[in-house]
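Student: Predicted model, plus sequence, below.
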Amino acid sequence: MKTILIPTDFSTHSLNAIDYAASLAEKMPVKLILLHMYHVPVVYTEVPVVAITDQDFEAEADVELKRQVEHIQSSGKVKDVSYINREGLLVDTISDIAAENKVDLIVMGTQGASGLEKMLIGSYTAAILDETQCPVLIVPAGVSFKGIKKIMYATDFQFNDFTAINQVADIARFYDAEIVVTHISTAPAKEEATMDWFMEIAEANISYPNVTFRSFAGADVSGQLTGLVKGMNVDLLCMSTVRRTFFEKLYKSSLTKKMVYQAEIPILAFHVKEPNRL
């Protein structure tokens, strides 16, 4: 991992994500890029007003971005910090910006909310997940970095999981963290052999030594995961998400996005281009 991108609108939860990312990266030889997207609203009025130009928005954001860069550098956590200040909508441009800058990880904050507001915020985060190809680390509001001792990777026995787990291991190595590969089975008798096969392939393809495998039975997968995260004192939950078509979104729910809506710890989401189950 070499480059981490952190979108910010200077809200409390996005600034919290910057602090989390800087603390996470302290032990890593990486560079941080702060990203701010500004949008100049079109105002229709018969009353004379002082027009705010895109240069005004850009200049104001530049001041705050420089302040955040100086804050990170003065903390001594990361020295290689830069920023991008650009007009546009984040959801429309983040994928291109990530590709242009060879970003390995995106870190973004989510705001604490409830009811409809929570669903709208979760939907926005889900849209970002759909648009990007690199992993996305979602940091809930108010969650600060306290080190990483235990990481849970939730698997549905996809071949893509082995690549993702190795990427998780790239983070775990810096903290000597345990990775618990976890499967929630709705039909445990049928999937016991699959778990054994998955473990055998994983041991041959994952170089990190501190990996354990656990399987649990349960019909409510998201509820079971939430309970395990709390009960096992997990610091980071990792999952894979599949980009769906419009009609698939109507008829199928995404476990990753459901967990994002109710997250109390950071969630690291990986993208699966083509689902390929064992």
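Tutor: Yep, that arrived. Residues are numbered from 1 along each chain as shown.
Student: Going by C-alpha atoms from here, please, whenever you check contacts or count neighbours.
Tutor: Noted.
Student: All the strands of the stretch 1-150 of the chain, residue numbers only.
Tutor: 3-7, 31-38, 81-87, 105-110, 136-140, 150-154 (DSSP state E, counting those that start in this stretch).
Student: Summarise which helices and strands the first one is packed against.
Tutor: Counting contacts by 3 or more C-alpha pairs under 8 Å, 6 or more residues apart in numbering; DSSP states H and E, strand 3-7 is packed against helix 12-25, strand 31-38, strand 105-110.
Student: Comparison target below:
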Amino acid sequence: MKTILVMTDFSRAAKNAAQTALNIAEHFGAALLLLHSYQLSQIMFAEPLKMDYQAIEEKAAISLEKEKDRLLKLMKTRRQAIRIRTINTIAPIAEVLYDIQQGEKVILAVMGRHKAHKSNFLFANHIHVAMRNSDCPLLILSSGTFLLHRCRINFASDLNEKDIALLESIDKIRMAFKASISIGSVMESTGLIADFGEEDRLASFQHALRKDKFSDIPFHLLTSNAIASEIERIFPPSEDNLLLLVNRNHGLLYEIFHSSHCRAIIKKHRGAILVLPELWKPGCRPQPGTGALKTI
């Protein structure tokens, strides 16, 4: 069965993410899997700290059941029942994600981000760890309101040729949620290697956009030296703005943007962010007759 994975630490941002995931689950006829993972410290002490790990796990299990009950109550007014399961574990999030994806058809992973944090932490784990170990799109939400229905998708691309192929998949997301889409060209030099193919790549990408299917997509050329700030200016966080990034493998030229700068953008941008794996293709369609997404 199609599954939407919701990573939670029971914070306001995580609860907001779970509610959004509930909307998406109804739209695609998917089940929810609530995950809480408490990762033990890897620092070794001469005399290990005395911690009651069983008590920590039991307390988390109670909180997880309360969160499940909260979502079930929200679901009472829905047209269909959404199956909700839980996983509570003490293990590194990377290992847990791997194990889940081996046995589940996970179509989306959803997680919250704390506004007060100046780094990418979620319950003692980094957001980029989830990015690196997720085979499906990763939706990152803050505690603010985000409206999926008729949202505005802002695709921050470094004009890699693979992004043209990804546009076909992104277009299916746009149609599913009746969204609009725009593209921001991210062209920031690493300062170490000259990118002599930049102009050719820009021309090729714009030529591809002029095809009938993508000809109406607005195109923004971002030239600031501080890309994270430029994206924040062009695509400010709002209830209906969704920033879309590609989690690309590390490269030696312009692809370095999506390995190092991608994390910088996620760290700074406080709106909703959807991170796609580089080779991702949609594996499901909206349920017939589901119509517009509801808001909670």
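Tutor: Nice, thanks for sending it over. Keep in mind it's a predicted model, so treat the numbers as computed, not measured.
Student: Dump the helices and strands packed on strand 3-7 of the first structure to CSV, plus distance to Thr182 of the first structure and mean neighbour count.
Tutor: Listed next are these as CSV, based on distance: least, C-alpha to C-alpha, whole Å; neighbours: other C-alpha atoms under 10 Å:
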stretch, distance to Thr182 of the first structure, mean neighbour count
helix 12-25, 23, 22
strand 31-38, 31, 20
strand 105-110, 23, 24
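Student: Out of the ones you listed, which gets nearest to His71 of the first structure?
Tutor: helix 12-25 (9.5 Å; C-alpha to C-alpha).
Student: elements contacting that closest one?
Tutor: strand 3-7, strand 105-110, strand 136-140.
Student: Now that we have those strands, can you turn them into JSON lines and tack on distance to Met152 of the first structure?
Tutor: What follows is these, written out as JSON lines (distance: least, C-alpha to C-alpha, whole Å):
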{"stretch": "strand 3-7", "distance to Met152 of the first structure": "21"}
{"stretch": "strand 105-110", "distance to Met152 of the first structure": "18"}
{"stretch": "strand 136-140", "distance to Met152 of the first structure": "14"}
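Student: right, so of those strands, which gets closest to Ala154 of the first structure?
Tutor: strand 136-140 (14.8 Å).
Student: Just tell me the aligned range of that closest one in the second structure.
Tutor: Mapped onto the second structure using TM-score structural alignment, strand 136-140 of the first structure spans residues 138-142.
Student: Over to stretch 169-180 of the first structure?
Tutor: Counting by TM-score structural alignment, stretch 169-180 of the first structure sits on residues 171-182 of the second structure.
Student: For the residue most central in space within the first structure, give its distance to Ala126 of the first structure.
Tutor: By C-alpha atoms, centre = their mean, the mean C-alpha position of the first structure lies nearest to Leu137, the distance being 1.9 Å. As judged by C-alpha to C-alpha, to the nearest Å, Leu137 of the first structure and Ala126 of the first structure stand 12 Å apart.
Student: Ile4 of the first structure too?
Tutor: From Ile4 of the first structure to Ala126 of the first structure the distance is 19 Å (C-alpha to C-alpha).
Student: Of the two, give the one with the bigger neighbour count.
Tutor: Ile4 (23 against 20; other C-alpha atoms under 10 Å).
Student: Much appreciated, bye for now.
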